[in-house]
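Peer 1: mind folding the following:
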Amino acid sequence: MAPLIFFFMGVFYLLPSCSGKALCEDVGHMKTFRKIKEEIAGYQDVAKAIIDLAVCGKAQNRSYERLALLVDTVGPRLSGSKNLEKAIQIMYQNLINDGLENVHLEPVKVPRWERGQESAMMLEPRNHSMAILGLGSSIGTPPEGITAEVLVVSSFDELHRRASEARGKIVVYNQPYKGYGETAQYRVQGAVEAAKVGAVASLIRSVASFSIYSPHTGIQFYQDGVPQIPTACITVEDAEMMARMASRGTKIVIQLKMEAKNYPDTDSFNTVAEITGSKYPEQVVLVSGHLDSWDVGQGALDDGSGAFVSWEALSLIKDLGLRPKRTLRLVMWTAEEQGGVGSLQYYQLHKVNISNFSLVMESDLGNFMPTGLAFTGSDKARAIIKEVMNLLQPINITQVFEDGDGTDINYWIKAGVPGASLLDDLKQYFSFHHSHGDTMTALDPMQMNYSAAVWAVVSYVIADLDEMLPRQ
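Peer 2: Sure, this is the predicted structure:
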């Protein structure tokens, strides 16, 4: 068969030689997509109404003000803490008061770790009190602390090359920041790798894109068969200072004291609310963020803002009297910071209905001015998402990026469900993330308004389309 010239949407396409069946499938797909594109274009007025309500209407700054009230009242919300459980109960009542449907709590067993008092004092070559934050699930030191000489390394490779020097020492990692995903492995695995070569403790340069002497905490994991040693993050400034000292051959001695303790798992909840679908109530577009946080700052940015922007998306849709064909389900996850504990248990409970999930969405990368949507899914689904994002041209947020994964939605994405994450300035985000600086001061109410507008438009339109997002 000779190549064919095909005219579609104002463009000429050269179709390669192929079987008649394949050609029919190509043409059929183009016709189907043209129909979907026209369907999505019909949502322009709805999208504008959502944007206007979120950005300059009566809902302006609502998500910011709601969040400020919670975090100013409750504070940080560590897994297993009274603060987190108080926040969950407050949110349960808030969602009922907001008029959302099927508001309920789903039980989850979560880890419980307490930081206690902690300190790190440099004794040689001079006295210097260092700012530290113990890492989640770390054990504590003996009451008298651990006093030992320091070995400074810049990578796991250097640690392994110098393994013979590490026994009995405190390993200090001064790894360069190369983006969060690559650099966080030192925080997560640093204690295990140091223990394998006989170190008595590890101190990790904070995983941060910018620092003003600010330590950043986070989760770390021990490994079966490897001794457990205390581990904490130190500031970028102290890590670099010790690297300079070590390069001169200066002996460094630190006394580390940590009262950290791990307790048996305790009870918590995922918090759920819905707008029930009008035509396909069993089918779901899931909108989410996590309610727990670390025990420093206020947990405002990570991830109070993501949870509250997700709540705001449903509020905006409800306020406009809209009811999509599919159910919009808000989930505020618990114990995300401990490795997606709440979302894993949710997935295990609900995966029997996986074929009914059209899209899973998670906001957990900050809520500065959004740049677009990160998406993972089939090419056909991506084409649909791009058309939906075009509805956001009035606020110039239309880009679709790769890798729409997130800790709490990855279980679904790996099983083939399309996933999306809200994307903004990650360098700015990781300046505050997991630190004392994660407070309402880091957030801007107008930027949260724009995030809510994006989140509401995307979730509503996908939930209201005639068909679910294609997985192939």
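Peer 1: for the rest of this, base every contact and every neighbour count on C-alpha atoms.
Peer 2: Noted.
Peer 1: assign Leu422 to helix, strand or coil.
Peer 2: strand (DSSP: H, G, I helix; E, B strand; the rest coil).
Peer 1: my read: it touches Phe375, true?
Peer 2: No - assessed by CA atoms under 8 Å, Leu422 is found out of contact with Phe375, at 9.0 Å.
Peer 1: here is a second sequence; please produce its structure as well for comparison:
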Amino acid sequence: MTKFPLAVIGLLAFSAPVLAQRVPPPQVPVDPHVVALRDAALKDDVAYDIVEGLTTEVGPRLAGTEAEARARAWAVAKLTALGFKNVRIEPARMQTWVRGDEAAEVMSPFPQKLRVAALGNSGATPASGITAPIVYFASFNDLVAAPDGSLKGKIAFVSNAMAATQDGSTYGTFGAARFVGPAIASRKGALAILIKSIGSDHSRAPHTGVTSFPAGAQAIPAAALSVADAENLERMVKRGQPINLHLTLTPHQVGETDTGNVIAEVPGTDPAAGIVVIGGHLDSWDLGTGAIDDGAGVAITTAAAKRLLDGPAPRRTIRVVWFGDEETGGAGSKAYFAAHKGDHHVLAAESDFGADHVWRLATNFAPDNAAIADRLAAALAPLGIVRSRDKGGDGADIAPLVGAGVAAVDLNQDGTRYFDYHHTPEDVLDRIDPAQLAQNVAAWTTMLAVVANASEDIAPVAAADGKAR
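Peer 2: Purely as a prediction, here's the structure:
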């Protein structure tokens, strides 16, 4: 496979939006051992081997299902073969939802079939489906403004205009239509809801994802239309005629089932120095094969840890966690925190934004550890990674640790094309560029080499309640 030289990789990150946020790298020396590890990792093929094997031999891994259980067994075998220590599964339980039949079709005035995917936790139609008129909302805010009861007997159709961004920030802006839109439509009396997929593409691949219905809310059928089909339906609306749509969704809740975390370690030489936790999530949605979300994340972090495993033992133990059930509720991260909140964690970091190049570093070290952040920024700069003024700590699976005051590092990946494929049937291995994947491994290897071997104690930071712990 073709690898990018360092000079080319350095250019990847410097688009105009980045330059406006760039913090010049500190003028501090970089340990030659760190440089050697970083540069060697640009030729890494372990990460690609992991994500290729996981997507080929297991495939989709919906949380709580037999497929996720097979993935845990696969992970244990893989991590053991790679030489990691203390490899084990730590089980957890979760409430599990599974997909059924799904179809949507305009009955009048312009009959045609549409491509649709049920949202996680969606309610079900009868097996024969439902037929009802749609009510169009150009935005989520328009749905919110509709009077309670105004959608009785109707199907809500909520549009949006999500655009691609390097940092993925539009996902939070437009994602509300999926996160809470169905519950709001239910409160307003809707029979069902369709949303334009929360995605930056214009394809016929619908984007699934979880939604939630609070206690007391009726779970109505809820689905995402592919962006192309939603745009077609919008054009129909503009013709000014009533639109009747037939919708069939037959998902169901199966009750409590098993999930769990797969854990492996690179033992450190100084137990008192604490534990560095890294990883991603093992589960995926069931439409694609979970390559970018998040086979790439577990592959990147594991490959980086493997590079330290194969060299001199680091000062701090590196704990690699392949979390279960990130997509539908976070049972894995909650179980990890409950089981390990008494462990001496000093840093947490997560990879869960695809496989395109890392372009930005964010940290939240305590002021006394500013020198570690400076050394890290200097070591990452030759990879084209700029330093953010924002604080680190993103990631659903490490959120409980960060909330408890554990320091964090974010290695932000370029998200420009991530939401073209996110949660769709197009989340497959072909979407991964091996050269950019290797640049990720180099960035994570660099981070681990600096942080796991830092001679300073890594201090707690301000927790969610404002107290340092």
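Peer 1: hmm, back to that, between Leu422 and Phe375 of structure 1, point out the one with more neighbours.
Peer 2: Between Leu422 of structure 1 and Phe375, counted using other CA atoms under 10 Å, the more crowded position is Leu422 (27 against 23).
Peer 1: just give me the match in structure 1 for Trp74 of structure 2.
Peer 2: Using TM-score structural alignment as the criterion, Trp74 of structure 2 maps onto Ile90 of structure 1.
Peer 1: burial of its match, as a residue count?
Peer 2: Residues lying near Ile90 of structure 1 (other CA under 10 Å) number 13.
Peer 1: so it versus Thr73 of structure 1, what's the distance?
Peer 2: The gap separating Ile90 of structure 1 from Thr73 of structure 1 is 10 Å, by CA to CA, to the nearest Å.
Peer 1: in contact with the spatially most central residue of structure 1, which residues?
Peer 2: With distances taken as CA atoms, centre = their mean, the residue of structure 1 nearest its centroid is Asp364 (3.0 Å). By CA atoms under 8 Å, 6 or more residues apart in numbering, the contact set of Asp364 of structure 1 is 289-290, 302-303, 306, 406, 421-422.
Peer 1: please say which position in structure 2 it maps to.
Peer 2: Using TM-score structural alignment to pair residues, one finds that Asp364 of structure 1 aligns to Asp352 in structure 2.
Peer 1: ok, Gly198 of structure 1 next?
Peer 2: With TM-score structural alignment as the criterion, Gly198 of structure 1 matches Gly189.
Peer 1: in a helix, that match, correct?
Peer 2: No - checked against three-state DSSP, Gly189 of structure 2 lies outside a helix; its state is coil.
Peer 1: Gly406 of structure 1 corresponds to which position in structure 2?
Peer 2: Aligned partner of Gly406 of structure 1 by TM-score structural alignment: Gly395.
Peer 1: quick one: neighbours of its match, just the number.
Peer 2: 19.
Peer 1: just say helix, strand or coil for it.
Peer 2: Applying three-state DSSP to Gly395 of structure 2 yields a three-state assignment of coil.
Peer 1: got it, and Ile292 of structure 2?
Peer 2: Following three-state DSSP, we place Ile292 of structure 2 in the helix state.
Peer 1: for burial, what's the neighbour tally of it?
Peer 2: The tally of other residues near Ile292 of structure 2 (other CA under 10 Å) stands at 28.
Peer 1: the equivalent of it over in structure 1 and Glu362 of structure 1: what is the separation?
Peer 2: Per TM-score structural alignment, the equivalent position to Ile292 of structure 2 in structure 1 is Leu301. Distance from Leu301 of structure 1 to Glu362 of structure 1, counting by CA to CA: 14 Å.
Peer 1: quick revisit: right, and the match of Ile292 of structure 2 touches Thr439 too?
Peer 2: Yes - contact criterion CA under 8 Å: Leu301 of structure 1 and Thr439 qualify, at 6.7 Å.
Peer 1: returning to what we had before: doesn't the residue nearest to the centre of structure 1 lie inside a strand?
Peer 2: No - secondary structure of Asp364 of structure 1 (three-state DSSP): coil, not part of a strand.
Peer 1: what's the burial count for Glu387 of structure 1?
Peer 2: Glu387 of structure 1 is flanked by 18 other residues according to other CA under 10 Å.
Peer 1: give me the three-state assignment for the aligned partner of it in structure 2.
Peer 2: In structure 2, the residue equivalent to Glu387 of structure 1 is Arg375, according to TM-score structural alignment. Assigned by three-state DSSP, the conformation of Arg375 of structure 2 is helix.
Peer 1: got a list of what Arg375 of structure 2 touches?
Peer 2: The neighbours of Arg375 of structure 2, taking CA under 8 Å, 6+ apart as the test, are 26, 28-30, 450.
Peer 1: before we move on, what about Gly299 of structure 1?
Peer 2: 71, 75-77, 292-293, 434, 438-439.
Peer 1: again, 6 Å this time
Peer 2: Listed by CA atoms under 6 Å, 6 or more residues apart in numbering, the contact set of Gly299 of structure 1 reads 76, 293, 438.
Peer 1: if I look at it, how far off is Asp464 of structure 1?
Peer 2: The gap separating Gly299 of structure 1 from Asp464 of structure 1 is 33 Å, by CA to CA.
Peer 1: one more: Asp405 of structure 1?
Peer 2: 23 Å.
Peer 1: same check on Gly416 of structure 1?
Peer 2: Gly416 of structure 1 sits 21 Å away from Asp464 of structure 1, going by CA to CA.
Peer 1: okay, the two: which has more neighbours?
Peer 2: Remark: of Gly416 of structure 1 and Asp464, Asp464 carries more neighbours, 23 against 17, as counted by other CA under 10 Å.
Peer 1: residue in structure 2 matching that one?
Peer 2: Taking TM-score structural alignment for the superposition, Asp464 of structure 1 sits opposite Asn453 in structure 2.
Peer 1: and that match, which of the three is it?
Peer 2: Look at Asn453 of structure 2: counting by three-state DSSP, its state is coil.
Peer 1: can you pull the contacts of it?
Peer 2: Residues near Asn453 of structure 2 by CA under 6 Å, 6+ apart: 314-315.
Peer 1: same check on Tyr280 of structure 1?
Peer 2: 325-326.
Peer 1: alignment lookup: it to structure 2.
Peer 2: Under TM-score structural alignment, Tyr280 of structure 1 pairs with Pro271 in structure 2.
Peer 1: how close does that match get to His345 of structure 2?
Peer 2: For Pro271 of structure 2, the distance to His345 of structure 2 - CA to CA - is 11 Å.
Peer 1: can you check Pro221 of structure 2 too?
Peer 2: Pro221 of structure 2 is 42 Å from His345 of structure 2, by CA to CA.
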